[in-house]
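Peer 1: sequence unknown, structure follows:
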């Protein structure tokens, strides 16, 4: 156990803490007053194990002023009635603080001896909430450790934007399940649980167990990598040269149970053993040498907070361009050209035939020999807002505490904004692998723009590492999706008086039997396959979505239109399914109509084609992306289509789909993407080891 400091950047806190009366307004957020030091003083005095505050003298964490006359600010009346190891975390929305602490009092062995409190100590953490760090809720005692634990020491927390939960971690000695009295010999290891509200926690899991006692972990995140600093609690008599010093490790995934080694014996050259891990401030960059070791991602010439603000500015501009699929995207494309040119990145445009729309390709970094490196791909068009009930202008970005709202924010201008923010701030002279941005038009109506780029992309063979398509997947890495084709079959006859109906072909009657073969094929797909169990619906399907014909009951219909959609698993070609339906319509059904009229006709038209996509989950590029992004869950498969089928299946470029937001949030009124998803996207893209 140790005395532990915590530096939390505060906003105009000094006057608030010193002078604010109860019930006063929250502190102003116009300027920083300093760092808040939340601490306890130890078990030497009766009130030493309660919470105190000190404030730094401006931006100087070496000189402090005690607040509240040095007296406790928070005291405990629950559990062991002592508070040690306080830790404060701010919510990602910035509207709330949580303070957690160890439930333990060692003054005159109030809770027992050091051995006793590690066998029969508290299994809970103490929790408070505040909106201003001055006025706190009543304390609450929340159990987080398992029944096999003997103690719950030094809790800390970190917000995980991937899980969208807080990860709370602490040290516990764990005893055998058949040792309910905890009489055996064991050691401390680090555990964690997750929570959204510090009231309800997941089941605890072991986080760090090197086979000997470790305590007091702390974490800081830098450019998508989590760095964990943990005290080696072995006794110096064990012979370990690192006992009582710090071990540093890293991982792309906060809850990873096997962090990679960085260094041990940290602090051993500086004198006495450490009393807990160092705590870098989130607002102060680590020392230059430390950052050089930590960063192997994309070299961005700004802080994380500046990059995030820059991304939101860009997103506002992108949403402001109405790029509904039937409209031009050139205003947006020219904006992107200018933005990238400002950082020395040239763009190529690939036009549609009418030159009203364009695809954009731009490469940053070493492009010798036409190298394309890692491609970031997104489409610029959005679906219409017609008929939707929006609460405000769809093409004006609105920001709430936790979301960005506007047409295309989820699908997929949020991803494009992240790409542009990074590329416009990247020191591309320091890139060791190129990054190529590819923006397309008319994805929403059949991947038209990407289809026109296929031949160009085929020329990149041998000069491209792979492609990330940033469709909204909740930042999960997707390695497969179904394909989709839309078809229209039109039955045409002669519009005449209904009195002559027995002598004429009826297009509606002729079209109706098309549903029978479609239904039979669907049942065949369901029972006989082919099957692909990677999808929730593991077979292909034909959906007849619209039948439209006729004017009035007293007129023989002139025509009947049948619109249908085919969704196919990757191993089942859409073209084959469509050919069967087309053959039936233009064969037996047309023959039946022509038996009554030579002018009867059946025509077929393919309206769109989004090819299916599949790449092996253990493909080298998939592994590269997952390791860089810190993905621990298995790659997944989704039911919606993307341009990945063209990029991977037709152009031959290894591809994954991964982007911010969720498909359930796309195409809707008040479409939105969570700000945490955008932050996570920036973290992941900048973590790619290309610098």
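Peer 2: Cool, got the structure. Quick caveat: nothing in here was measured; it's all calculated off a predicted structure.
Peer 1: From now on I want contacts and neighbour counts done on CA atoms only, so please keep to that.
Peer 2: OK.
Peer 1: Flag every buried residue along the longest helix along the chain.
Peer 2: When the chain is parsed with DSSP state H, its longest helix is helix 304-320. Within helix 304-320, the residues that count as buried by 16 or more other CA atoms under 10 Å are 304, 307-308, 310-312, 314-320.
Peer 1: this is the other structure I want to compare:
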């Protein structure tokens, strides 16, 4: 009986260890301390690891905003972030095997070919398994390049992108998404083969809310922009697949709190903010999954 009980306990332990854990990259204002991480076992309730893991050392302002993490097929974690509010022509990059020990930081000057670029905001990583490459998207303003609404010309963003297989060589920067309005904070989501969703903030006035668009490749084009499914003054969407649903977290910055909606088809959305728990002070990052042993290393 004791031997059977031990076998059952061992099996339960191994099964538990094999499960993935949700991680949420983060930063706290004023963004000069560095990378923070939270974890969750169910995608709804989050626990802050309560320390920083990489201090920003590059860029004009040497800040780390909007940290985005994605893991390659070799297990390496790649990180990109906003390194300045304005005047930088690129963003920060570093890599790690365990989210604890990081490579030297590098500045990736993706907009240096556009001398009037005002900013490079919220770079977002997406591993395109079909093309075996990383797609990096971000928002930039190039004054007098695109039509705009009532916002200022220096706040008229469009999404740009580059791709890379090794983070040493990159394809030339291209326009990624021009919905005929100012757009920032975009996230690529893959539902299945040839079925992608772009979750983004309509940053035009008076909208300032979150919408989705649809495409058949990770690099677009994305079309059929939806109506907003959040109220005004929301931004920084982060998306996680939880069971059969998708959770879209967002920063309700006027209310100074995080909200979330649940969707099955990216057409109808249910507010589940009261079912979630996000630590106070958390700001715009991305949600990704890790093996439980990675979390164990972070906890120790």
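Peer 2: Structure received. The model shown is predicted, which means the values in this text are computed figures rather than measured ones.
Peer 1: Tabulate the buried residues of helix 304-320 of structure 1 in TSV, adding columns for distance to residue 105 of structure 1.
Peer 2: Below are these laid out as TSV (distance: CA to CA, whole Å):
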residue	distance to residue 105 of structure 1
304	40
307	44
308	43
310	47
311	47
312	47
314	52
315	51
316	52
317	56
318	56
319	55
320	58
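Peer 1: top helix in structure 2 by residue count?
Peer 2: Per DSSP H, structure 2 has its longest helix at helix 2-18.
Peer 1: How far off centre is that helix?
Peer 2: 36 Å (CA atoms, centre = their mean, to the nearest Å).
Peer 1: Ok, stretch 119-127 of structure 2 next?
Peer 2: On the basis of CA atoms, centre = their mean, stretch 119-127 of structure 2 sits 8 Å off its chain's mean C-alpha point.
Peer 1: matching residues in structure 1 for that stretch?
Peer 2: Mapped onto structure 1 using TM-score structural alignment, stretch 119-127 of structure 2 spans residues 151-159.
Peer 1: Give me the contact list for the matching stretch.
Peer 2: 1, 84-87, 89, 91-92, 100-103, 117-125, 145, 165-173, 215-219 (CA atoms under 8 Å, 6 or more residues apart in numbering).
Peer 1: Likewise for stretch 291-300 of structure 2?
Peer 2: With CA under 8 Å, 6+ apart, stretch 291-300 of structure 2 has contacts from 17-21, 39, 49, 98-100.
Peer 1: Am I right that residue 290 of structure 1 is in a helix?
Peer 2: Yes. Assessed with DSSP: H, G, I helix; E, B strand; the rest coil, residue 290 of structure 1 lies in a helix.
Peer 1: Nearest residue to the aligned residue in structure 2 for residue 73 of structure 1 in space, ignoring adjacent ones along the chain?
Peer 2: Correspondence of residue 73 of structure 1 to structure 2, assessed by TM-score structural alignment: residue 53. Distances taken as CA to CA, 6 or more residues apart in numbering place residue 35 nearest to residue 53 of structure 2, at 5.3 Å, with adjacent residues excluded.
Peer 1: Also residue 348 of structure 1?
Peer 2: residue 361 (5.1 Å).
Peer 1: got the contact list for residue 184 of structure 2?
Peer 2: Contacts of residue 184 of structure 2 by CA under 8 Å, 6+ apart are 121-122, 138-139, 157-159, 200-203.
Peer 1: those helices in structure 2, which residues are they?
Peer 2: Going by DSSP H, structure 2 shows helices at 2-18, 292-299.
Peer 1: So which of the ones you listed is the most surrounded?
Peer 2: helix 292-299 (a mean of 14; mean count of other CA atoms under 10 Å).
Peer 1: I'd like to check the angle between that helix and helix 2-18, please.
Peer 2: Helix 292-299 of structure 2 runs at 80 degrees relative to helix 2-18, counting by axes from the mean of the first three to the mean of the last three CA atoms, to 10 degrees.
Peer 1: chain center to helix 292-299 of structure 2: distance?
Peer 2: 21 Å.
Peer 1: try stretch 191-206 of structure 2
Peer 2: 12 Å.
Peer 1: quick one: contacts of that stretch?
Peer 2: For stretch 191-206 of structure 2, contacts defined as CA under 8 Å, 6+ apart pick out 148-151, 156-157, 181-190, 208-218, 222, 232, 234-237.
Peer 1: Buried residues in that stretch, which are they?
Peer 2: Residues of stretch 191-206 of structure 2 classed as buried: 196-204 (neighbour count, 16+ other CA under 10 Å).
Peer 1: Please flag which of those sit within strands.
Peer 2: Of these, the ones assigned to strands by DSSP state E are 196-202.
Peer 1: Format those residues as CSV; extra columns: distance to residue 8 of structure 2.
Peer 2: Formatted as CSV, these follow (distance: CA to CA, whole Å):
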residue, distance to residue 8 of structure 2
196, 41
197, 42
198, 44
199, 43
200, 46
201, 49
202, 52
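Peer 1: which one of these is nearest residue 245 of structure 2?
Peer 2: Set against residue 245 of structure 2, the nearest of those by CA to CA is residue 197 (13.9 Å).
Peer 1: measure that closest one to residue 225 of structure 2 for me?
Peer 2: Distance, residue 197 of structure 2 to residue 225 of structure 2, using CA to CA, to the nearest Å: 10 Å.
Peer 1: Identify the contacts common to these two.
Peer 2: 212-214.
Peer 1: ok, and the most crowded of those?
Peer 2: Neighbour counts for these (other CA atoms under 10 Å) peak at residue 212, which has 23 neighbours.
Peer 1: Nearest residue to it in space, please, no chain neighbours.
Peer 2: Closest to residue 212 of structure 2 by CA to CA, 6+ apart is residue 199, at 4.5 Å.
Peer 1: returning to what we had before: so which two of the ones in strands among the buried residues of stretch 191-206 of structure 2 are the farthest from each other?
Peer 2: 196 and 202 (18.4 Å).
Peer 1: re the thing from before, redo the contacts of residue 184 of structure 2 as CSV? Include distance to residue 13 of structure 2.
Peer 2: Below are the contacts of residue 184 of structure 2 laid out as CSV (distance: CA to CA, whole Å):
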residue, distance to residue 13 of structure 2
121, 42
122, 39
138, 41
139, 44
157, 49
158, 48
159, 45
200, 40
201, 42
202, 45
203, 47
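Peer 1: Can you tell me which of those lies closest to residue 242 of structure 2?
Peer 2: For the contacts of residue 184 of structure 2, the nearest to residue 242 of structure 2 is residue 200 (19.7 Å; CA to CA).
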